[in-house]
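Colleague: The following block contains a protein sequence and its predicted model.
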Amino acid sequence: MSFTTRPELVGTHGMVASTHWLASASGMAVLESGGNAFDAAIAAGLVLHVVEPHLNGLGGDMPVLVHDAESGATRVICGQGVAPASATIDAYRDLGVDAIPGTGHLAAVVPGTFGAWMHLLATRATKPFAELAATAIGYARDGHPLLPQAATTIAAVAEVFREHWSTSAGIYLTGQGEGGLPLAGQRLRNPVLADTLERLVAVASAAGSDLGDQAEAARREFYDGFVAEAIDAFARVPQWDGVAEGAHRAFLTGDDLAAWRASEEEPAASSFAGHTIAKPGLWSQGPVLLQQLALLEAAGIAELAQDDDASWVHVAVEASKLAMADREAWYGDSWDEDNLTAALLGDLLDGEYTRARAELITERADATLRPGSPGGRSPRLPGHVLRAMGGDGQWPGGLGEVRPGEGEPTVARGDTCHLDLVDRWGNAVAATPSGGWLQSSPAVPGLGFALPTRAQMFWLEDGFAASLHPGRRPRTTLSPGMVLDADGRFRLAFGTPGGDQQDQWTVPFLVRHLVRGLGLQEAIDAPAWHSSHAPSWFAPRPAEVLGLHAESRLGEPVLARLRERGHHVTVAGAWSLGRISAAGVRPDGFLHAAANPRGMQGYAVGR
């Protein structure tokens, strides 16, 4: 066994792995008190909203994969809110906006995270909402040690807070540093958020002991009560975003919140290495992972990936570029009835289609963006992307960055969190909370959290699955995953923050674990890489022609050979790419879990 940064945890009672040690410990406390994985996920997720406000929030968005041990069913709970009823392409163009920005009111959609947690509470939990929310309320009220990255993020947007977003300044510029900046490690409180959670708990508790009634009461109070009223009032007031005139009101209204509910659906799934991999559907980027794994199997992954040499990395990168090109042409929430159906997903994963795509991989790095024709459909790319490309489909100007979107993000966008749990009964959760970032939208007065800005992922051009339409889910990079065995039994919950890179970093992780037989921690610790060749889904949607980012631990000989194959290699820090965590059930029945040392905050706990 190779050296690992920490032990892979093995036990029988329960496992929690997440991107923050306080969330992991909070979830484990619920398991220790007799709760199941669904209870623990709610408690840990609410803590993540408090302690990682630069990465997610109570008003954000989130897909959740759940596995029910009793029924054997694996399902997706969609906590991705939709575009407002008045948010049309023409409405944005009337404002002189040709590409939705990444910050401020113009990008606001319905907050979905809280609705997803309440759906989980109503359908699978065993403990009252008051008990599950108590730890998060305590960290909001009494404070938590501010992460260094959070302190850096707040410092970067402090002037925006001081000059324009006073509600955010009132929460985050109350520290001991110059001008009220909070210092890394100092106690940060958000009493406004604590008040909001306590009011929601009080409403839930007043509904009685039935958890379905509690969940519905809290959900209704959020989406049609005091929370919705505060959001509606705030959304009507123009807020600075630096776009066009510099301040805009939101399209989002209280009626949009009242009309929305979290939904539940079958996951997208395909086979790999004798297992089934489950992901959210084409409204997420989850099928990108499935496509990459299928391409790698078609390319003979079992022989290629025994070592982290240049040949294996090259094929993995080229497979990701093909899958990401399909992502650009085909992914999104809706299409016409004949196209964006289960048939499209099936055609993208079809064996003949995959083999034909795999044959496009050569010994040289390809400089084009090549979406395929699943089921014989003719691919189209949005105008912004086409204008950034040459007539032969090549990115222009040789190596370097191109920007298919327009404009620059006003302030830095946020990242994401992740959470994996499994209990002693075999119930499991993989959740990826994100959005509602403190740096991307001003805090709503009286609520203590920000609105999601996921509308930036829509195109303001008709005819695409990712085109803006009222009531449509924006496409999202959020992408939790699960592994099932050949008989459909749960084996692993996994995922990572990282935007467009989420479904690239998990490729070598799964190959190392499922094909090479590495342990969870060893597979997480191993060197990571990703391609930046395809357009990002985040404004302003940059791409790097032939771009490949790789941790230095791959070794200079491997990096040199990748350059010889035509990749534009950016050497990243030795421990800088990815924040994967995982928790599951081994074939021998033991539970196990692992978390990423990168970022120095993720942790797994269990016994």
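Modeller: Received the coordinates, thanks. Worth saying up front: this structure is predicted, and the values here are computed from it rather than measured.
Colleague: From here on, just use CA atoms for contacts and neighbour counts.
Modeller: OK.
Colleague: got the contact list for the residue lying closest to Pro101 once chain neighbours are set aside?
Modeller: Among residues not flanking Pro101 along the chain, Gln456 sits closest, at 5.6 Å (C-alpha to C-alpha, 6 or more residues apart in numbering). Listed by C-alpha atoms under 8 Å, 6 or more residues apart in numbering, the contact set of Gln456 reads 99-102, 107, 538-539.
Colleague: Please convert those residues to a markdown table, extending it with distance to Ala29.
Modeller: Output for those, formatted as a markdown table (distance: C-alpha to C-alpha, whole Å):
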| residue | distance to Ala29 |
| --- | --- |
| Ala99 | 45 |
| Ile100 | 42 |
| Pro101 | 40 |
| Gly102 | 37 |
| Ala107 | 37 |
| Phe538 | 36 |
| Ala539 | 39 |
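Colleague: Buried subset of these as a PyMOL selection?
Modeller: Buried subset of those, written as a PyMOL selection, criterion 16 or more other C-alpha atoms under 10 Å:
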select buried, resi 99+100+101+102+107+538+539
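Colleague: Structure two is appended below for comparative analysis:
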Amino acid sequence: MTKGAISSTHALATQAGADILAAGGNAFDAAVAAGLVLQVVEPHLNGPGGDLPAIFWKDGKAQVLCAQGPTPAGATIAHYKAEGLDLIPGDGLLATVIPGAFDGWMLLLRDHGTMELADVMRAAIRLADEGHPILDRAVDTVAKLGDFFTQHWPGSAALWLQGGVPPQKGGLFRNADLANTWRRIVDLAQGETREARIDAARDAFYRGFVAEAIGEFCAGFKAMDESGTAHSGVLTAADMAGYRAGYEAPLTYDYNGWTLAKTGPWGQGPVLAQALSLLPADVMAGIDTTSADFVHLVIEAQKLAFADRDTYYADPAVVDVPMDALLSDAYASARRAQISDKADNTLRPGTAPGFAAQVAAMADALERLSRPEGAVYEPTMAHLATDKGTIPRGDTVHLDVIDQWGNIVSATPSGGWLQSSPTIPGLGFCLNSRAQMFWLEPDLPGSLAPGKRPRTTLSPSLAWHQDGRILSFGTPGGDQQDQWQLLFFVRFAAQGLDLQAALDAPMFHSTHMPASFYPRSREPGGLVAEGDLPDETLEALRAKGHVLRVVPKGSVGRLTAALRHPDGRLEAAATYRATYGGAKVLV
């Protein structure tokens, strides 16, 4: 009998999860094991100090795991303005929020897993201690920042420039400090029950030696950042002690027999549902997926949906976000009518009832604050950057797991990138830079405030069909995550392509919207398209007014997916674009 299926953005993480499934663990055990390995083997894309949203299926019900940490108590606009900032930098210590990933993984393991913490952490500890083949892109990131690390971030230099030089491509890289941190957590994980032992591990991280080291470092070290000046952090041990990951009901949207589940608007996930509302399945099913009509409709729908994202989305625990209105049939019909046969290269949000003043205020802010200076590229697409001198950006990883009992996990961990923040001596990891997604202007949905979750780009997906199929999918890619997922889901759910074909078909995305990352730049009308689209399609898109940039086949998109059929049969798929060793395994 098949014991499960797993797909992730790195082969070593996929193997770690597969080993757990083969040993009798469930999808939650496997997801945690794979997620912790991803922190080791893709350190330029995620880390222990990062963030974690996940959507999972258990006992016939979908739930969201929110391990997106909020801002510290000291994160006020007044403080950041006093530091001489108009935008929150994309790196350094002022960019951090409370790291949520570790607590999220532990909560998932405690409540839904079956295995002991030491067994689930074993692969990650071994790879950190004994070494793993370091990825070329990680080496390139370190090499680019070597002088900066040496001059400004000594903890990062000590870890990543061992012997004073960057790691060698293809060589083994060890992170002994991280291995020791995790071993110490495992040693402190004592208790009468499995659940108590996992809670003790959470306490070690958030109310013990890890939190103390983080608080002391943020207060005692001034970190140089992209603003050109050095700043201490505002994250404290008290902020850490008060944090707990938690569960939420997903936002859902029905499409062609499928129910799509996404995070709430503290993530950008609802933008996928909004875009689908503008692209009816009966219309999309009859359009050639490589035609100019298909590309144009998808891009124009994304422009409208993302304009709404930037105007409305924020932490719904703090801000009133009119999601019901934004996903209503009447609203979608009105927005769909705004799509013409020509590219609209303006920023054009819709106006939900009662939100006219907010729309006007946000339009003014975006006009003043977003910079038409070219898009920001995460490492996934670093080869596409027009300015090769820019600081390397962070990105994201993704995993999908299904077990023999029908449990499913879709997770998109990110943050804590080696280039985002100085490595904390003795811990072997750095903090996240998610606070850069806030604005330093008052009275906007995304204005900085203490205790508020940033509107993250992290966006796992889960969907179930009326016939009993259940689908897990996602991708790294920042602002591109839901754009690439939209392409996959329309091709799979509306056009009937199989998993692999839907993942591997030509990809494209818009860079028209303001980036979520510092310096919040944009390319008005920008459309990035892979070169395996037909020449006539590309020429027709230019004629429609899109500012087209053609990139090589296989340049964008690292999607993975897993599917469970009603009879229990499992499928897993990872796009050929997963150049970091992404893999799928049926156990």
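Modeller: Received, thanks. The model shown is predicted, which means the values in this text are computed figures rather than measured ones.
Colleague: what's the TM-score for these two chains?
Modeller: In this superposition the chains share a TM-score of 0.94, using TM-score structural alignment, normalised by the length of structure 2; 572 aligned residues with a C-alpha RMSD of 1.9 Å.
Colleague: Mind checking what secondary structure the residue opposite the residue nearest to Pro101 of structure 1 in structure 2 once aligned has?
Modeller: Counting by TM-score structural alignment, Gln456 of structure 1 lines up with Gln436 in structure 2. At Gln436 of structure 2 the chain is in helix, as set by DSSP: H, G, I helix; E, B strand; the rest coil.
Colleague: now Val319 of structure 2
Modeller: With three-state DSSP as the criterion, Val319 of structure 2 reads coil.
Colleague: The closest residue to it other than its chain neighbours: how many residues sit nearby?
Modeller: By the measure of C-alpha to C-alpha, 6+ apart, the closest residue to Val319 of structure 2 outside its immediate chain neighbours is Pro445, 6.3 Å from it. Using other C-alpha atoms under 10 Å, Pro445 of structure 2 has 23 other residues around it.
Colleague: element containing Pro445 of structure 2?
Modeller: Using DSSP states H and E, Pro445 of structure 2 sits in no helix or strand.
Colleague: and it, what pairs with it in structure 1?
Modeller: By TM-score structural alignment, Pro445 of structure 2 lines up with Ala465.
Colleague: my read: its match touches Arg327, true?
Modeller: No: counting by C-alpha atoms under 8 Å, Ala465 of structure 1 stays clear of Arg327, with 10.2 Å between them.
Colleague: mind checking the end-to-end distance for stretch 108-119 of structure 1?
Modeller: With C-alpha to C-alpha, to the nearest Å as the measure, stretch 108-119 of structure 1 spans 22 Å from end to end.
Colleague: Off-centre distance for that stretch?
Modeller: On the basis of C-alpha atoms, centre = their mean, to the nearest Å, stretch 108-119 of structure 1 sits 14 Å off its chain's mean C-alpha point.
Colleague: In structure 2, what stretch matches that stretch?
Modeller: Taking TM-score structural alignment, stretch 108-119 of structure 1 hits residues 96-107 over in structure 2.
Colleague: Can you give me every residue that contacts the residue positioned nearest the centre of structure 2?
Modeller: By C-alpha atoms, centre = their mean, structure 2 has its centre lying nearest to Leu458, at 3.0 Å. Leu458 of structure 2 makes contact with 52-53, 267-269, 396, 412-414, 476, 478, 481, according to C-alpha under 8 Å, 6+ apart.
Colleague: Distance of the match of Gln456 of structure 1 relative to Tyr313 of structure 2?
Modeller: Counting by C-alpha to C-alpha - Gln436 of structure 2 and Tyr313 of structure 2 are separated by 15 Å.
Colleague: Pro460 of structure 2 now?
Modeller: For Pro460 of structure 2, the distance to Tyr313 of structure 2 - C-alpha to C-alpha - is 17 Å.
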